[in-house]
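J.: sequence and predicted model, in that order:
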Amino acid sequence: MSDLPRIGLLGIMQPLYDDMLPGITERQHAYAREVADSLEGVAEVTVAPPARGRADAEAAVRGFEDAGLDGVLVVMLTYGPSLRVTRLFQHMRLPVCLANIQPESEITDRWGMAEMTYNQGIHGAQDTANAMVRAGLPFDVVTEDRRAPAFRERVGRWARAARAATALTELKVGVFGYPMNGMGDARVDESELLRSLGPEVVHIAQGELRRTMEALTSEEVAELLEAERGRFEIDDRLSKEELDDHARLQLGLERVLERHGCSAYSTHFDALGEDGRFARLPMAAASSLMARGYGFAGEGDVPAAALVYAGHRLSGIGHFTEMYAMDFPRDAILMSHMGEGNWKVARDDEPVRLIKRPLAIGGLDDPPTLLFRIQPGPATLASLVTLGGGRFRLVVAEGEVLDEPPMPSLEMPYGMFRPDSGVRGCMDGWLAAGGTHHITMTPGRTAADWESFCTAAGVEYRPV
């Protein structure tokens, strides 16, 4: 099965021109199929029959919703009066992009009334966009030559953003324990989050995790450890007991999350430490589960876990991290966390190491931890800010992970990030916008992708 975004193409026209131009509906439907074919490789496109009136349009979008598509690409096949789709946009559940395109990119002296009619989508787009604005519907717009590479690129970006936004509406975030006491930027009203963005919080008893760990067979544990020996450099100091417990934590977490239908989760070290049934924290488990596509955040931070999952759906890789300290001579920020990080962002010229690592947090035994440095190159930071009243803001910073010498004493995933706006400008903007300390990093320059995501999800976008 393809992992491309799945979108529906809603082509809008009207019967007014049938007598003047017999066969116009079939002709313009073929044009819609050409548009869909041109998007091969960036999205899977389902083309609905031409919407020639309100019933056609509403039936087409119901079909897109029933098929579980990620978004709706609206294309004007001719002019179509907006009142026929006004109620549809008032109740639209999927993200929308209006493709302001036409069959021919150039007007020539051979054009007559027929060519004018076939290519008159621009004033239909104006009428339709006006209806979307009046309905309060957030939507993207792509004005482009449909045959230009930029059209594929821009629609592809929107389609990925639509997939991420739609995925959040279906997301369940499992929380083991409770949020870190006193940590305010991670707190969110769960009903508000569900109503506004869609993620549902599932509180999971830690005893269920413990029982699931104990029920695992020795063969299942051995199979996971054998796979990790082929993937990671294993520290010789790790005992059989430590490796066994690490494997049971990872397998147990995934089994419990699958049982509850959760694609993201968060744990808090104090909650596990005070429980009394766990020997160590699941540090390496978080890293490998992120690499498998799960969202994750520490300390019970549900919005951050949801955003890491959105990062997976938007760009292919979401990495959980935070800003540890500023380096003014380098104009950079040390990015790390207590031990959790998606090993898919690791440098490709160094092995990822599973190490024995002392950690005096949580009051437990040493947690096996995956140690790596982040691949140098372009990267983007994003933080989901809860504003209250159902409003959310995304703070985004583009920059570069520097190619720096190792820090031998640092035993957790890390990298030096230089913001394009510099440490001073980035941090002034980040703090003024209320950016949180738990952050999603995505490889590459993905600010434009995050901006499209914000439009699709109804979130305020704030670059810094």
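T.: Arrived safely.

J.: contacts, neighbours, all on C-alpha from now
T.: Fine.

J.: burial of Asp327, as a residue count?
T.: Residues lying near Asp327 (other C-alpha atoms under 10 Å) number 13.

J.: in addition, the following structure is provided for comparison:
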Amino acid sequence: MQKIKIGFLPLYIKLYDDTSPELRPRLEKFYEQMADALEKRGLEVIRTPFCRIEPEFRKAVAEYEAQNAVCIVTLHMAYSPSLESAEALLQTELPVVVLDTTMTYAFGPDQDPDEIDYNHGIHGVMDFCNLLKRGGKPYAVAAGHWEHSDVLEQTVCCVRAAAAARAVRGSRVGVFGGCFQGMGDFQVTPQELAERFGAELIEASADEMREYTRSVTEEEIEAEICADRERFRFPEPIEDGVYRANTRACLAIRKWIEAKKLDAFTVNFLKACPAYGIDTMPFLEACKAMTRGIGYAGEGDALDAMLAGALIRTFEMASFVEIFCPDWKDDRLFLSHMGEMNYRTADGTPEIRMRSSNYTDSVMPMAGYACYRPGRAVYANVYRDETGYCLLASAVEMQQITDDKNFDSVIRGWMKPRIPVKDFLRKLSEHGATHHSLLIYDAEPEQLLYFASLLHMKGYII
């Protein structure tokens, strides 16, 4: 994953430099300590001298813009009058993430009162955020002690959300086979995708895909099969001709992705057949592409493919998902799809198997099946209501599964929401959520709402 560049803005007050210059060395050391900590968590940090008055803030922000930072992370070193910084932050297009922390952990009656000078930035944060809110600037806040909480990890996740929103703009989304006929909840026109999200929809014709298929060489097929033998399990034999046809289809899609410089793509499985220029449905390439940071969603869903690509490239542990069945007994939901998942989210090594059914006259498709790995995640759904685009986010737990032998030929996962399944499903449909969704591991709903706000979507937490 490429490092995300941030401007790290230390807010201070000139009064203290004029009256108590001895405070600065310890505070500067803490700022550097926080910059190092963010770098160790995968960010590229642009450091800045302490900013106290408006011209210093404007200079810092201009530097961040010039260096193509993704966002600005602020750290109040002390109280800082908000009118000194507000205009520079309100006028820049760079998103803002507020790191709300102080150097000292305990501040009870036994603390040295001199520590007040080094630990009172939080009311500066309140002053600052009030002006951001009044000015209509989207921002995120991560609060907690830097050493005794996960505030630094949460800060990084907020930065990733900002980077994901930025990645949506300019996305190139490929569509092969159009949308599944009659499936209306996620459909979006090329014009709407361009005007609303700044993304370009690129459709592939059957003739174009036929040329990509013809261009795949036997040597390329053999090399891909050899690579598969190293990274997947094969519990049962697969006929050589079928495997080669599936691999040719996958490589044709890959050539299309590379030729068109796609950031995401979607395939209508009903058109993945020889009549439309491809041997069969390229399930394996959909999965492999997601592990490379290319977004994917099924059935011609360009919207969720675009969003999946942006989130996978920034959070990495994210995938296109679909709720299939309720487990009323154990109060959880079964996630699945025909054969697509981001293998980075798999629990163990995927197993390559033939599908048990086919909906076209193509060669029988094969897929790499696995269970979603256990852990906390956010279930996210982007949909449209009568006012425009919205995002729902819900904290969920993907469950540890050990007895899923019955499902070894199925993409599978069991998701437990924080509220009863009956209420979760009711709320989803009351909002108008679509049937295609996204799963983002190691994130929080508030970070997805920040992502939504940067794309001018309304956000809701279930």
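T.: Sure, I can see it. Computed from a predicted model, the values in this text were never measured in an experiment.

J.: contacting residues for Leu90 of structure 2?
T.: Residues near Leu90 of structure 2 by C-alpha atoms under 8 Å, 6 or more residues apart in numbering: 132, 135, 137.

J.: how about the last one, nearest residue that isn't a chain neighbour?
T.: Think Lys137 of structure 2. Sequence neighbours aside, Leu90 is the residue nearest to Lys137 of structure 2 in space, at 6.2 Å (criterion: C-alpha to C-alpha, 6 or more residues apart in numbering).

J.: the second one too?
T.: Here the nearest residue to Gly135 of structure 2 in space, its sequence neighbours aside, is Leu90; by C-alpha to C-alpha, 6+ apart that works out to 6.7 Å.

J.: under a three-state scheme, what state does the residue nearest to Lys137 of structure 2 occupy?
T.: helix (DSSP: H, G, I helix; E, B strand; the rest coil).

J.: and for Glu26 of structure 1, the neighbour number?
T.: If you count neighbours by other C-alpha under 10 Å, Glu26 of structure 1 ends up with 12.

J.: buried ones among the contacts of Leu90 of structure 2?
T.: Buried members of the contacts of Leu90 of structure 2, counted by 16 or more other C-alpha atoms under 10 Å: 132, 137.

J.: now which residue in structure 1 aligns to the residue nearest to Lys137 of structure 2?
T.: Alignment note (TM-score structural alignment): Leu90 of structure 2 maps to Gln90 of structure 1.

J.: and that match, how far from Arg52 of structure 1?
T.: 19 Å (C-alpha to C-alpha, to the nearest Å).

J.: just Ala99 of structure 1 next, same as before
T.: As judged by C-alpha to C-alpha, Ala99 of structure 1 and Arg52 of structure 1 stand 18 Å apart.

J.: try Met323 of structure 1
T.: Following C-alpha to C-alpha, the distance that separates Met323 of structure 1 from Arg52 of structure 1 is 53 Å.

J.: what about the residue nearest the centre of structure 1, which SS state?
T.: Residue closest to the average C-alpha location in structure 1 (C-alpha atoms, centre = their mean): Ala310, at 2.0 Å. For Ala310 of structure 1, the assignment made with three-state DSSP gives helix.

J.: what sits against it?
T.: 164-165, 167-168, 295, 318.

J.: then Asn246 of structure 2?
T.: Asn246 of structure 2 sits next to 279-282, 363, 365-366 when contact means C-alpha under 8 Å, 6+ apart.

J.: could you dump the residues you listed into CSV with neighbour count added?
T.: Converted to CSV, the contacts of Asn246 of structure 2 look like this (neighbours: other C-alpha atoms under 10 Å):
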residue, neighbour count
Asp279, 26
Thr280, 28
Met281, 29
Pro282, 27
Val363, 19
Pro365, 26
Met366, 23
